[in-house]
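Visitor: One predicted model, sequence on top.
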Amino acid sequence: MSARTRGQTLLTLDEPSLGDVRAALIQRRLGTARPTTAGRLPRLVSTGRTGSGKSTLGNLLVGSDDLLRSTGFQDCTDAAHVLRFPRGLTYVDLPGVAGDDRLENFNRLALGLPQAPQWPTVDALRVLRYEERRQIADDTHPAAGLPPDLLRPDLVLYLCAPHRGVGRAEEPYIVDLLGAIGSERVLFVLNLFHDEAGRRLATPQNLEDAHAALARWHQEAGRRLDTSRIVPMDCRSGAGLAGLLSAARDCLGGNAALTEIVTYQHERAPRLYRREVQQAVVRFAAQVAAVTPASDATAGEVPMAAARRLVEYADRLAGGGGRDHGPWLKRFEALTAKELAGLRKVATEPIIERRSKDVYEDVPRYDWVKETDYSRPVYETRRRKVKVSPGDFDEFLDGIGNWLGGDGFVAERWVSEEVLVGYKKKKRQVVTGYDQRYVRTDHWDETVGVREVAVTYDPLGVRGVALALTAWHAALSTAAGKAPGPLDAVRRDIHRRIERLGATPAALAAKAEQTLPEDTGRLLEAVLRAGETGGSE
């Protein structure tokens, strides 16, 4: 079964079958040539309408797809095929009944039933014998000379294909079979055919009709139908084979050799089945590793699709849905977004804007001012009298001169001197302000930020595997009736385990028990117990 995302990613989960596991164990046991103290294994003779799956059942037991010719077409078996297994079981595949030629009389001859008068009488029977998956003999025996230990059954398996109906053409043969062999030595096997998508072809009404027809024909033969002698199984996949052998054991009074085989598979099948389930889930998770998200919008789709697919599987193993996975799925979605952020790669480019600016210059504004020019002093000549000092000969002569001039001899004289009376003024130009004058306009490019131009992702890789297996652990917890623990702690544990193993995602399935947390196996065991039958066959 598959899980498809909105895009094109297809995740396929190949769900193992408990029936396949049981069939493989039975094949292994039957194919092991070892002495047994449990007694003789029986001779099982299969009969039934042409195309009901007799040869398919023989191929299933021997573990081969094509040892016995089984095309599904009308009357594909024209001889008695005797398969001898190393452990002693004998399986005889007889020609079909209710056909349109004389093959039914071959069948009747082999079982010692009266031949049908509407078909030509058969006076010899071809017998092909096989051991260890190869033909060892091809003999033709006259009707009076059939070896009694070759074909005579310990138990007859009458195969029906209920989806095709159990027709009245089978009635005369079944009545004769019950009369000659006895109802206690006949098992009716309802072969549950499936289509390519795995859907069962037989409807509940088909099964009910088959039971009713068998009950009616038992009554006609003067027998009573024991419903425990009707066994459903899929002869192609092996689902139900263990039930068939258990019913055969009971019919044969508890045949010890069959009991040993049934017990062998019963003890080992659950553990092997759990291991195969875990390996299938790890293989499923490994597919996530190769996915590369295309965009932010779709990045989480694959992990979420994987989680939902594993939820469906866990619920089905537990016997059906009805469990609320919503709370942890919301937390899982947030965990997925956080993990994917580490794989996100952003390509950016600068945001550039064109800038422009008018350029001005300052032009000074001048005015004239007057100010004192201290470098240009102004002097004035002034006269004043000064006393004559008698001790100064020059000044004494000046006094005599004043006397001779008629001024009399005085003790003063006039002197002239330059006196600073100020400074000249000057005019100077000063800047009283500025005026702006346009000069030019400058243009330039300026980076004002960055913008995302592309988002890409690395493949999900180990992160994707760890996320998917975290979802499986949470799905099992919920299906087992337990609240999932912290998802990120589980994810980290799984991630560390994968890195420690150092294996590629594709190789992890062989190490599933080392990849998954220690309690995953216990959770799966609890889920299978909750499914009542240990998981669907």
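Guide: Received it, and whenever you're ready, just let me know what you need. Numbers count the residues shown, from 1 in each chain.
Visitor: going forward, measure contacts and count neighbours with C-alpha atoms only.
Guide: Fine.
Visitor: hang on, residue 361 packs against residue 434?
Guide: No - contact criterion C-alpha atoms under 8 Å: residue 361 and residue 434 do not qualify, at 9.5 Å.
Visitor: Next, the distance between the ends of stretch 58-76.
Guide: 14 Å (C-alpha to C-alpha, to the nearest Å).
Visitor: can you count the residues close to residue 174?
Guide: Residue 174 sits with 20 neighbouring residues when counted by other C-alpha atoms under 10 Å.
Visitor: do the same with residue 103
Guide: Using other C-alpha under 10 Å, residue 103 has 24 other residues around it.
Visitor: With residue 361 instead?
Guide: For residue 361, the count of nearby residues is 12 (other C-alpha under 10 Å).
Visitor: so what's it up against?
Guide: 436-439 (C-alpha atoms under 8 Å, 6 or more residues apart in numbering).
Visitor: Could you rerun that using 10 Å?
Guide: 434-440 (C-alpha atoms under 10 Å, 6 or more residues apart in numbering).
Visitor: Just the ones in strands from those residues, please.
Guide: 434-440 (DSSP state E).
Visitor: wait, which of the residues you listed is closest to residue 300?
Guide: Of all the ones in strands among the contacts of residue 361, residue 300 sits closest to residue 440, with 56.2 Å by C-alpha to C-alpha.
Visitor: Could you look up the SS state of the nearest residue to that closest one once chain neighbours are set aside?
Guide: In space, and not counting its chain neighbours, residue 440 is closest to residue 359: 5.2 Å by C-alpha to C-alpha, 6 or more residues apart in numbering. Put simply, residue 359 is strand when judged by DSSP: H, G, I helix; E, B strand; the rest coil.
Visitor: ditto for residue 243
Guide: helix.
Visitor: Distance-wise, check it relative to residue 262.
Guide: Going from residue 243 to residue 262 by C-alpha to C-alpha gives 9 Å.
Visitor: how about the strands of the protein, start to end?
Guide: Using DSSP E, strands in the chain cover 2-4, 10-12, 43-48, 80-84, 90-93, 124-131, 134-142, 155-160, 186-191, 230-233, 344-387, 412-457.
Visitor: what about versus this one:
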Amino acid sequence: MTFQFNHPSLSAIRANLIIQKLVDFPSNVDRLNIFATGRTGSGKTTLGNRLIGIDYFMPSSGYQDCTDEINLIKFPMGLNYFDLPGVCSDDRLENYNRVALGLEQVEDFPFVENLILAKYSKDKTSEKQKFSISEFSLQQFKPDLIFYLIAPDKQFLSVDCTYLRDLLQQHCQVIYVFNMFASKETSSEHFASPQNISDAVNKLTKIHTSVLGKTSQPVIVQVNCWTGEGISELIARSGEMLGSEKGRLFEELIRYQSEKTPDKYVCQVKEEILRILAHAACQKPDGTSRSGETLLEDCQILWEFISSLLSKHQEMPSFVQQVIKAQVYTIISQYTEHQYEKVTRQMSKPIYKSVPVFKTVYEEVPDYNRPIQVPRFINKSTSNPFKKMKNIAKYGSTKKETVVYETVGYYNKTVSRQVHDGYREEYSHTEYWQEETGEQKLVGTTYQYFRQSAIVLLLALVHLLISISINDCESYKDVEVRYQSLYESYFLKVSKLPNFPIEPTEKLVFSILSAHLEKLFKDDFDEVVRTVACS
């Protein structure tokens, strides 16, 4: 989210100091009566509430005819602020207003015989008293000064002219207060246009000079009754109009706010700078190309703030932008932590084993189951006498001729057998493993808050702009050297701030910085800002 400065307003500071002094002022001055008059809805009650410093101290609805009695705020030092009913709207209330100021009642309007005075105390309660016209005049409720409130965004009509003419014929101590109505939220865009203001000035000037003479020019002060801006000038012009005796109170108020305004202004400026320091400290990079834009934007916003404060109104020169941008990206790199891991690749290798190889051989071998037999005749003798006799008869001998077979060898047969014939390599399995490639890959990124580094970045920029004239820096190198010197100086101070959180919040960082202001701003900073407040 883009940071937004609440630009300190010297006029608002002066107004608040006057309001503070009005409440606390000792009761040592003569009674002073100020009457607030004007058309209904012009802001009389709001101005009274602003002077007391409390919104809605006196009842005000913000609509027409919100005051149906005379409201009186009695300030401690003797100042009485009378808030009169509005004119030019309700006939009866206009006569109420006229009677309070000692003017003739309008015959065509309802006649007023009694007045109700509501005295307001600090607890917002009111004590009401009823007076007849004669009794009211005996109370010494005579105006020493009249604030005639005008809403310039509304037309100054003929009835306003008639009432003003009657008023000036009785009272010449009149200050015309232009209530510059604006949005309560922004207070920046006024409802009245320049043409509205010009028309109102011309009309009242014409009436004023026609009654009091051309040598008496109207005193006109623009005030925002919601914010208090312009009250300081209103008090100053009131003191001038009342003179030395009655105006002593206003002189004291002006003296008080003149003494206190510079310090208050310095404090508010520092407070705004602390706010943006806390805002920047709680930012962190996001990993995109826009990571540095938040810090650079804060630097640009801060530059514009300080530049307008010093009434320089100059854009950040390109060579200053270069210095700041370089520092911003250095900070981003410091608070961006990348996690890497080594890149590996899967490797594999087939594994082989040696397997014995056999071959079949054939060979001829004797087949002992197939012998080679040759017949042979032999004479075989016998011991049996009978057989001998038989053999003699048959063969002529006692021996018998017999055939026997004799094995002279064997037939061959072919047989086969396996014989070792060496080895062969055979696939067994594949082995796998991871091998580093020498490269790394990003596996994650951690982003840290900028913390003290962002604070130092902006503080150095503040003091760079405060302490030098940028136009005197002719080169990038000049600015870089000066800025780096300031950066290093403040880094030593800020890095030693105690209890700085790892997970910062803007509220906590602001509190820590506020407790160590003396380490963050040099004396020349206060001197420069005070000079602005006094100018």
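Guide: Nice, thanks for sending it over. All values reported here derive from a predicted model rather than from experimental measurement.
Visitor: that older thread, who has more neighbours, residue 243 and residue 262 of the first structure?
Guide: Between residue 243 of the first structure and residue 262, counted using other C-alpha under 10 Å, the more crowded position is residue 262 (22 against 16).
Visitor: Could you pick out the longest helix of the second structure?
Guide: Ordering each helix of the second structure by length in residues (DSSP state H) puts helix 248-281 first.
Visitor: So which bit of the first structure is that helix matched to?
Guide: Aligned using TM-score structural alignment, helix 248-281 of the second structure spans residues 256-289 in the first structure.
Visitor: cool, stretch 67-76 of the second structure as well?
Guide: Against the first structure, stretch 67-76 of the second structure falls on residues 77-86 (TM-score structural alignment).
Visitor: ends of the matching stretch, how far apart?
Guide: OK, stretch 77-86 of the first structure end separation, C-alpha to C-alpha: 24 Å.
Visitor: what about that stretch, distance to the chain center?
Guide: The chain centre lies 44 Å from the centre of stretch 77-86 of the first structure; the measure is C-alpha atoms, centre = their mean, to the nearest Å.
Visitor: Same check on stretch 282-289 of the second structure?
Guide: That offset, for stretch 282-289 of the second structure, works out to 13 Å (C-alpha atoms, centre = their mean).
Visitor: Just list the residues touching residue 15 of the first structure, thanks.
Guide: 1, 276-281, 284, 313 are the contacts of residue 15 of the first structure under C-alpha under 10 Å, 6+ apart.
Visitor: again with residue 203 of the first structure
Guide: Contacts of residue 203 of the first structure (C-alpha under 10 Å, 6+ apart): 162-163, 192, 209.
Visitor: now for those, which pair is the farthest apart?
Guide: 192 and 209, at 14.1 Å, using C-alpha to C-alpha across the contacts of residue 203 of the first structure.
Visitor: Pick out whichever of those two has more residues nearby.
Guide: More crowded of residue 192 of the first structure and residue 209, by other C-alpha under 10 Å: residue 192, with 25 against 16.
Visitor: Kindly state which residue of the second structure is aligned to the more buried one.
Guide: Under the alignment (TM-score structural alignment), residue 192 of the first structure pairs with residue 180 in the second structure.
Visitor: what about that match, distance to residue 192 of the second structure?
Guide: Going from residue 180 of the second structure to residue 192 of the second structure by C-alpha to C-alpha gives 7 Å.
Visitor: Overlap in contacts, these two.
Guide: Shared contacts of residue 180 of the second structure and residue 192, counting by C-alpha under 10 Å, 6+ apart, come down to 151-153.
Visitor: Could you tell me which of those residues count as buried?
Guide: Among these, those classed as buried by 16 or more other C-alpha atoms under 10 Å are 151-153.
Visitor: Distance to residue 472 of the second structure for the residues you listed - can I get that in CSV?
Guide: Shown next, in CSV, are those (distance: C-alpha to C-alpha, whole Å):
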residue, distance to residue 472 of the second structure
151, 48
152, 46
153, 47
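Visitor: just the residues you listed now: which is nearest residue 422 of the second structure?
Guide: For those, the closest approach to residue 422 of the second structure (C-alpha to C-alpha) belongs to residue 153, at 117.4 Å.
Visitor: what's the closest non-adjacent residue to that closest one?
Guide: residue 192 (4.0 Å).
Visitor: Number of residues surrounding the one you found?
Guide: By other C-alpha under 10 Å, the residues close to residue 192 of the second structure number 17.
Visitor: Same question for residue 86 of the first structure.
Guide: Using other C-alpha under 10 Å, residue 86 of the first structure is surrounded by 16 other residues.
Visitor: what's near enough to touch it?
Guide: So residue 86 of the first structure contacts 29-35, 131-132 (C-alpha under 10 Å, 6+ apart).
Visitor: same question, residue 79 of the second structure
Guide: Shown in contact with residue 79 of the second structure (C-alpha under 10 Å, 6+ apart): 22, 25, 27, 29-34, 73, 249.
Visitor: and what of residue 8 of the second structure?
Guide: Shown in contact with residue 8 of the second structure (C-alpha under 10 Å, 6+ apart): 264-272, 309.
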